[in-house]
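Novice: Predicted model and sequence below, questions to follow.
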Amino acid sequence: MRELTTIEIDEVAGAYGNGFFSDIGEAIKSAVVGGVAAGFAGAIIGGKHGGDGGGVLGFGAIGQGVGMVAGGLIGLTGGVVASAAVGWDTTWQVVGEVAKGFANGTLVP
């Protein structure tokens, strides 16, 4: 059985290869940053579209509140899982692109 090079390890989905404690730290760091960013995005999307049905009184404020909370929690959960799976480099790149889009107004939820 031959040993894998670092390039081959990077090509394997979910593989880190920097040593056990370093990999655990990277996974936690990725999960926290990605989870917060995805929770933020999910809350924005849920708040924007939560009241689209109009609600009982015609303006859907309760639906928007529930959509914001539910969207934030769903985004947080999905972000934690996805970020831990792809690793720090990809997580940081995606979060940076989302933040840039939010700052310059091109992010449309």
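Specialist: Nice, I can see it.
Novice: all contacts plus neighbour counts: C-alpha atoms, from now on.
Specialist: Noted.
Novice: Residues in contact with stretch 41-50: which ones?
Specialist: By Cα atoms under 8 Å, 6 or more residues apart in numbering, the surrounding residues in contact with stretch 41-50 are 60, 63-76, 109.
Novice: Second structure for comparison follows:
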Amino acid sequence: MKELTTYEMDMVSGSYGNGFFNDVGEAVTSSIIGGIGAGFVGAVIGGKHGGDGGGALGVGAIGQLVGMVSGGLIAAVGGAIGAPIIGYAETWKLCKQAANGLLGGTI
């Protein structure tokens, strides 16, 4: 049976195998970073499109607020669940891309 090299382990999505406590630490760290990053993006997108319907009085401010809060919460939960699946390195890379997209105006 072949043992995997470090490079091969990194190529497997969400691969763990560094010992129980290291793996749990990486999963928790990935979950926290993924939840914060995805919640941030979800809140921005939800706030941007939450008031697209115009609202009951023609003012979409309440819709934007609801979209921002609910979009952020839903995305945070999804990010916290999905991040340990793809691993810490990929989660960190995606969060940096999201931050760069916000600063660059492309999010």
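Specialist: Here it is on my side, so go on. Here the structure is a predicted model, which is why all the values come from computation and not from measurement.
Novice: Could I get the TM-score for this pair?
Specialist: TM-score for the superposed chains, counting by TM-score structural alignment, normalised by the length of structure 2: 0.88, backed by 107 aligned residues with a Cα RMSD of 1.5 Å.
Novice: Of the contacts of stretch 41-50 of structure 1, which belong to helices?
Specialist: Secondary structure from DSSP state H places 63-76 of the contacts of stretch 41-50 of structure 1 in helices.
Novice: Identify, from those residues, the entry nearest to residue 35 of structure 1.
Specialist: Among those, residue 76 lies closest to residue 35 of structure 1 (Cα to Cα), at 4.5 Å.
Novice: Cross-check the contact I'm expecting between the closest one and residue 31.
Specialist: No: using Cα atoms under 8 Å as the test, residue 76 of structure 1 is too far from residue 31 to be in contact (9.3 Å).
Novice: quick one: which helix or strand includes residue 4 of structure 2?
Specialist: Of the helices and strands defined by DSSP states H and E, none includes residue 4 of structure 2.
Novice: distance of it from residue 20 of structure 2?
Specialist: To residue 20 of structure 2, residue 4 of structure 2 is 18 Å away according to Cα to Cα, to the nearest Å.
Novice: wait, which of the contacts of stretch 41-50 of structure 1 is closest to residue 87 of structure 1?
Specialist: Using Cα to Cα, residue 76 comes nearest to residue 87 of structure 1 of the contacts of stretch 41-50 of structure 1, at 16.1 Å.
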